[in-house]
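S.K.: All I have is the shape, not the residue letters:
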């Protein structure tokens, strides 16, 4: 396995590839992302442990979206079962569950750090335990907790960005995959910076477009009805683009449906 360095322009290419692949199978990719969201929502309502359990399954479901993107990029129709490919019996399933456990542990640690700043208000709002009112959002302590959480979430995101693919397709142990994922993001920081800016612009443009549509229709109440489907579609495109960063940052010869034996 070779870690490859890519130019900054690769970030924009990944975004374009994600959008192009999405439009090859728009119904399938939209449906898969909807199932993704429904699965996380259903898991999160499990009493006592739902919030943590939803975090545990996120890396596996992200891998499922990558696998679906791989199929869609070949012009084929990705079946819903692909979303749960990481949970199927195989040598990589244990490592994937370990990866999910590490994600939940570190994410909850980040939320714990935010509670030191605002007494837990931000964490309660994030997990749905408190309403997001204008008074809460505009509070200085809440905003500080938000920025602190974002600061600590950045290295967490870098650690887990490639990790599901490294576990599933490269047979890499969970902890080792976090190291290589972080290094791949760090060594290609300019490309990922362009990638983040590109998707921020795309999400912003979708919001402006939704506002324009509702203005033309002359009914402001249609804003959310227009924006939410558009936002979900753009989010599905975003997830469709993740695979291409893996392909460029690592050797692609093992990116097939069969996972190798895990590395020791």
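M.R.: On my side now, so go ahead. Keep in mind that what you see is a predicted model, and the values were worked out from it rather than measured.
S.K.: drop to CA atoms for contacts and neighbour counts, all remaining ones
M.R.: Will do.
S.K.: which residue ranges form the helices in this structure?
M.R.: 10-24, 26-44, 50-73, 93-118, 121-126, 134-138, 140-161, 163-170, 174-187, 189-217, 223-249 (DSSP state H).
S.K.: Of the ones you listed, flag the one that's most buried.
M.R.: Counting by mean count of other C-alpha atoms under 10 Å, helix 163-170 has the highest mean neighbour count of the helices of the chain, with a mean of 28.
S.K.: and that helix, how far from the chain's centre?
M.R.: Taking the mean of its C-alpha atoms, helix 163-170 sits 15 Å from the chain's own mean (C-alpha atoms, centre = their mean, to the nearest Å).
S.K.: what comes into contact with it?
M.R.: 59-60, 62-63, 66, 86, 92-93, 95-96, 99, 172-174, 177-178, 180-181, 246, 254-260, 262 (C-alpha atoms under 8 Å, 6 or more residues apart in numbering).
S.K.: Use this one as the comparison:
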């Protein structure tokens, strides 16, 4: 398994492939994403350990969505059981995925803990537990500083785990090595990932503009609020669909078997 350096324009191609693949199996991929969100939400309801458990499940759940994308590229209908692909690839890889989940949860909670040093934990509490978001709270300098610190620290954490679940699942890479390889791959393909992020941002902004324009033309402010949530969820499902292609193109397997064929 070797790192593959791609041109910057590949970032746009990843977005296009994600959208195109989503429309090959829209009901299945949207349904799996909603199941993914539901599982995360239900996990947070558990007392004491709910938040940490949801975070620990995220790498395995995101791998499940990537596996579903792979099935869709083959013209197959991904079944709900594919979401637990990470735990069906043998005991060794399942344990490695659990280690990866524990590391992600620890890393995320550490990020929130550092942000709490700047505002007494208001941002972390709102993000992890929920609560009322007021204008006064959002405009508070300490809250804004904590938010930017959290965002700045989350970026390297995201790069560490971007490819890690797929590397563990499809290539049998140990958890710590998978984090290193993921981080290096994201950095070496920085231009493609930057264009990838900017393209997705443009898609979200364009969708928001279309919705607000439709609401303005119809004279109904409720139309915007009615459409905003489902459109945002579908776009998020498309985004997660596209992540498989970022992994596929960032690495070249030593053997000719495409990633996921042996999963």
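M.R.: Nice, I can see it. Keep in mind that this is a model prediction, so the values were computed, not measured.
S.K.: still on that earlier bit, what's the closest of the helices of structure 1 to residue 82 of structure 1?
M.R.: Ranking those by proximity to residue 82 of structure 1 (C-alpha to C-alpha) places helix 50-73 first, at 5.6 Å.
S.K.: which secondary structure elements does the closest one contact?
M.R.: In this structure, helix 50-73 of structure 1 packs against helix 10-24, helix 26-44, helix 93-118, helix 163-170, helix 223-249, with contacts taken as 3 or more C-alpha pairs under 8 Å, 6 or more residues apart in numbering; DSSP states H and E.
S.K.: Next, the angle helix 26-44 makes with the first one.
M.R.: Right, helix 10-24 of structure 1. Helix 10-24 of structure 1 and helix 26-44 are oriented at 100 degrees to each other (axes from the mean of the first three to the mean of the last three C-alpha atoms, to 10 degrees).
S.K.: cool, the last one as well?
M.R.: Relative orientation of helix 223-249 of structure 1 versus helix 26-44 (the same axes, to 10 degrees): 100 degrees.
S.K.: mean shift of helix 223-249 of structure 1 relative to structure 2?
M.R.: Average distance, helix 223-249 of structure 1 versus aligned residues of structure 2 after superposition (mean C-alpha distance after the TM-score superposition for structure 1): 0.7 Å.
S.K.: Kindly name the residues of structure 2 that line up with that helix.
M.R.: Using TM-score structural alignment, helix 223-249 of structure 1 lines up with residues 224-250 of structure 2.
S.K.: quick revisit: would you reformat the helices of structure 1 as CSV and include distance to residue 1 of structure 1?
M.R.: Converted to CSV, the helices of structure 1 look like this (distance: least, C-alpha to C-alpha, whole Å):
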stretch, distance to residue 1 of structure 1
helix 10-24, 20
helix 26-44, 29
helix 50-73, 19
helix 93-118, 18
helix 121-126, 37
helix 134-138, 45
helix 140-161, 17
helix 163-170, 8
helix 174-187, 10
helix 189-217, 20
helix 223-249, 10
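S.K.: Who are the contact partners of the spatially closest residue to residue 245 of structure 1 that is not a sequence neighbour?
M.R.: Once flanking residues are discounted, residue 245 of structure 1 sits nearest to residue 14: 6.2 Å by C-alpha to C-alpha, 6 or more residues apart in numbering. Going by C-alpha under 8 Å, 6+ apart, residue 14 of structure 1 touches 195, 241, 242, 244, 245.
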